[in-house]
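[1] Following is a predicted model, sequence given first.
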Amino acid sequence: MTAPPAAAANTARAVRLHQDDDVVIARSQLVGGTMLAGEDVRVAGLIPAGHKVAVRAIEAGAPVRRYGQIIGFASRAIQPGEHVHTHNLAMGDFARDYAYCADARPTVPADSPATFEGIVRADGRVATRNYIGILTSVNCSATVARAIADRFRRDLYPEALADFPNVDGVVALTHGVGCAVDPEGEGLALLQRTLGGYARHPNFAAVLVIGLGCETNQIARLVESQGLAQSDFLKTFNIQDTGGTTKTVAHGVEIVRGMLAEANLAKRQPVPASNLIVGLQCGGSDGYSGISANPALGAAVDLLVKHGGTAILSETPEIYGAEHLLTRRAVSREVGEKLVGRIRWWEAYCDRHNASMNNNPSAGNKAGGLTTVLEKSLGGIAKAGNTNLVDVYEYAEPVRARGLVFMDTPGYDPISATGQVAGGANLICFTTGRGSAYGCAPSPSLKIATNNALWERQQDDMDLNCGTILTGEATIQEKGAELFQLMLDTASGRHSRSEMHGYGQNEFVPWQIGAIT
């Protein structure tokens, strides 16, 4: 499911997405008395930009449709021209037809495969960046890890990397857990899987792992459980063994210095676009996300898959209520049932914590025009384009399939993207309608604006504007092709806006699950 091109869907002041919809979307703020051309509806009261306007009478309890799909149920009777939002639209249960594999179709490969300038590691893996990484086993070693990385900051110590122009930098990725957890529990296993994924990531030329020494997450067990091995490219030690903070920082600096010469030998060369693994994210969404940026990203994903690449759709709570549109595209019933299984896990997880799946959308999403998680999900799923769903992964699992896959993650973007990168994503594409300041080292992150107002206000943080889809100046397919080329350019070394600002180290947030005692 993708929204139709805006040029075909726009009325003068609102956007209709499907002939069966009960609402249209305001392209700009509407005042009471405004007639909506093509709808024969007069607006009743003020309607903010990106919000919904009823185009027909809706009885209390009746389903309300956008994208031709149910986004909620009228909590009271709604008249034509009324603002449809949290005051009159609520969640409700309804059956979804999973129709496993019904819409799966063979993927037609591109006639001439696209390429980018990548870095080929000795084992054949392909990188889009060339960092040295410092990981921590526990929060207790976070301070020394950051102190070591700071010694190689180009803005503070220009001479530190002056002789190593092919090294993108030294980054410390720290976290707040690693101890006071069940040593045999799911929470520690999840953290270790995440750290293992980063330690293996091709965007790291070498990795240093630092622990305290007495934590639950012992480095030796981490290395063993993840199939890692000490080498010139993976070094580990503990603060307690090296003699405290000062000696640890000095020791770490010397180890990193010893890694730089080899890391600097990395050279870029043309490689097929099939080596791209792109994590799909949307954060700070608005009523336009499912009309402009998300469908444009979906069009880019279709091109990526056609060229043999991989896209990772995630944020399980943000496909809730729209998962049936993915199961229809599953390549097998088994893949479709794996996705539904993750949905059922989330329902049980929320029940255990007395939470609701409709906790999402956030306050900012609602201010931007999204009312229920069903509505957000239907817009968010447009990021996945129209190709087959080929596999489903749990959080931070290595992604081995090519094509469109799904990874189970929370909707919170830093946690979700952390899982995607641990799974192998070497590029992140992040749509936003409210504005985002985000990066995801060691993988570059592209931020895509849904509307012109955001682009004009926060262009300093945005890499691409899809607001021109709303104004009819560009089509979804045109923006999708532009975004696909931007993916290739960024994978080839072009810096994203978040990289220019130095984002990426603080956004490493492994999923914390399970009891902390």
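    Noted; the coordinates are in hand.

[2] going forward, measure contacts and count neighbours with C-alpha atoms only.
    Noted.

[3] As a check, name the ranges of all helices in the stretch 51-200 of the chain.
    For the stretch 51-200 of the chain, the helices defined by DSSP state H, counting those that start in this stretch cover 142-150, 186-199.

[4] this is the comparison structure:
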Amino acid sequence: MSEAVRHLRLHASDNVVVALSPFAPGEMVEGVTVRTAIPAGHKLATRDLSPGDPVVKYANTIAVATAPIAAGDHVHVHNAAMPGALGPRRALVGAAAAREAVTPRTFPGIRRPDGRVATRNFVGVVTTVNCSATVARAIADRYRGEALRRWPGVDGVVALTHAYGCAMGRDSEGIRTLRRTLAGYARHPNFAGVLLLGLGCESNELSALAQACQGVAHLRTMDVQSTGGTLETIAAGSRAIEELLDIAAGAVRTPEPLSHLALGLQCGGSDAFSGVTANPALGAAADLLVAHGATVILSETPEIYGAEHLLKARAAKPEVADALDDRIAWWTAHAAADGGSLNDNPSAGNIAGGITTILEKSLGAVAKGGSSPLEAVIEYAQPLPTRGLVFMDSPGYDPMSATGQVASGANLIAFTTGRGSTFGCKPAPSLKLATNSDLHRRMPGDIDVNCGDILEAGVSIADKGREIFEALIEMASGVPSASERHGFGDAEFTPWVPGVIT
């Protein structure tokens, strides 16, 4: 980064600029004298603000001043906070961009018997309840490292364990959501076969889950109590897994259209650079995928709060915009019922990275969705109803949100991070994108693509988007991501289970 370019103004109407490197008192920025030390990624006021005045970034109000702010002051949580009401919001993108004409592309994918295409070749052990988790992990652990050599071309055996499945109503919202999530994983194309494993007396009955998994080509079921106990179930479960591994080992990769790709978009450990580098670059890559007929899934409903107008302006039909409004209203009431608000979302790390309010975070987060039309809004873990850009309702907690996306059908995940993340996501590979070059230098083994050169070297958003697009195709083709090289992804399965545990 040259000495002449040390700050970023995101829109002419903004009254703050972003420091690209630390500012010291006495420096001049846009004709304003810096009054206090300002860390990289944080905001500098370019004009005086009185208490109650809006703080404007991305051409939208992200906060209001809570104390007098002089031009040259550091603007952050010590002198700015959420406005009492959102007020008018400005949709910078407007209507959805026209889809780019593209030359058809293929990738080497694994076509399953039902015609769906996989990016990885796993066997899964899906548990009905936490009480069968230990047995499931014991079964999966038998097929690691050298033990898997008998089945070339198989990526591994994954135990999907969780904390739920009992002490809840047998037809409750929680059970239905959990069952929909588990069934989504069982039918996922990245699993060549699945063993459903129960205890035998849980609320989330094995028979009901098996019914939800109807149509899964290679499915086995058993429960610990009927099979004779833990050791007997580990032995029987291992025999079932080896049958499925034999099937999986017969898979071959063949040229498949990019329209078979479904990409889940995630951001975690965000900083103030997320919304200006990695997120918009990922949005450019998402638009390229959509142009090729693929699907991209934007989620984390609390993290689009205050930026939903940008998506509504691109809704394919009015009922899609209405559905998004309904989900925002539900989350606003949900947070209030627990004595909180959606502005509780920015984490300590987000705040340290320069994000002041959820509005600022959301305006940056929604950039991951690019500029394609919003085709549908779906429930958590609901099967994808269409190709193109889809919004899936979910919490803002990254592992929980990504779990829902994979259950909906995502066979790839792209994860932007500014503070640093080690997230893996079996059975779907996860591409990690750094928002800044300092993170890439500090955690090189965990990052797949550095987006910091957008600011440091002037790489365009479009060019970085094409780089990410190509990296996603490589990953879909079998090239391991950073988290896969480390063997990560077994522990990140985190279903969202709303409702009461009794």
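    Cool, the structure landed. Treat the numbers as computed from the prediction; the structure is a model and nothing was measured.

[5] Deepest-packed of the helices of the stretch 51-200 of the first structure, please.
    The highest mean neighbour count among the helices of the stretch 51-200 of the first structure, using mean count of other Cα atoms under 10 Å, belongs to helix 186-199: a mean of 22.

[6] Output the contacting helices and strands for it.
    strand 131-136, helix 219-225, helix 413-422 (3 or more Cα pairs under 8 Å, 6 or more residues apart in numbering; DSSP states H and E).

[7] what range in the second structure matches that helix?
    Following TM-score structural alignment, the partner segment of helix 186-199 of the first structure in the second structure covers residues 173-186.

[8] post-alignment, the matching stretch versus the first structure, mean distance?
    Here stretch 173-186 of the second structure, set against the first structure after superposition, deviates by a mean of 0.4 Å using mean Cα distance after the TM-score superposition for the first structure.

[9] would you turn the helices and strands packed on helix 186-199 of the first structure into a markdown table with mean neighbour count and distance to residue 479 of the first structure?
    Output for those, formatted as a markdown table (neighbours: other Cα atoms under 10 Å; distance: least, Cα to Cα, whole Å):
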| stretch | mean neighbour count | distance to residue 479 of the first structure |
| --- | --- | --- |
| strand 131-136 | 26 | 31 |
| helix 219-225 | 16 | 43 |
| helix 413-422 | 27 | 23 |
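
[10] looking at the ones you listed, which is closest to residue 14 of the first structure?
    Among those, helix 413-422 comes nearest to residue 14 of the first structure, with 29.6 Å by Cα to Cα.

[11] matching residues in the second structure for that closest one?
    Under the criterion TM-score structural alignment, helix 413-422 of the first structure matches residues 398-407.

[12] how much does the matching stretch stray from the first structure?
    Taken over the aligned residues, the distance from stretch 398-407 of the second structure to the first structure averages 0.2 Å (mean Cα distance after the TM-score superposition for the first structure).

[13] Grab the nearest non-local neighbour of residue 296 of the first structure.
    In this structure, residue 296 of the first structure finds its nearest non-sequential neighbour in residue 480, 4.5 Å apart by Cα to Cα, 6 or more residues apart in numbering.

[14] Over to residue 461 of the second structure?
    Leaving aside its sequence neighbours, residue 461 of the second structure sits nearest to residue 281 (Cα to Cα, 6+ apart; 5.0 Å).

[15] what do we get in the first structure for residue 421 of the second structure?
    Per TM-score structural alignment, residue 421 of the second structure is aligned with residue 436.

[16] hmm, back to that, ok, and what's touching the match of helix 413-422 of the first structure?
    Here stretch 398-407 of the second structure makes contact (Cα atoms under 8 Å, 6 or more residues apart in numbering) with 180-185, 188, 264, 266-268, 297, 299-300, 380-383, 392, 394-395, 413, 423, 425, 428, 492-496.
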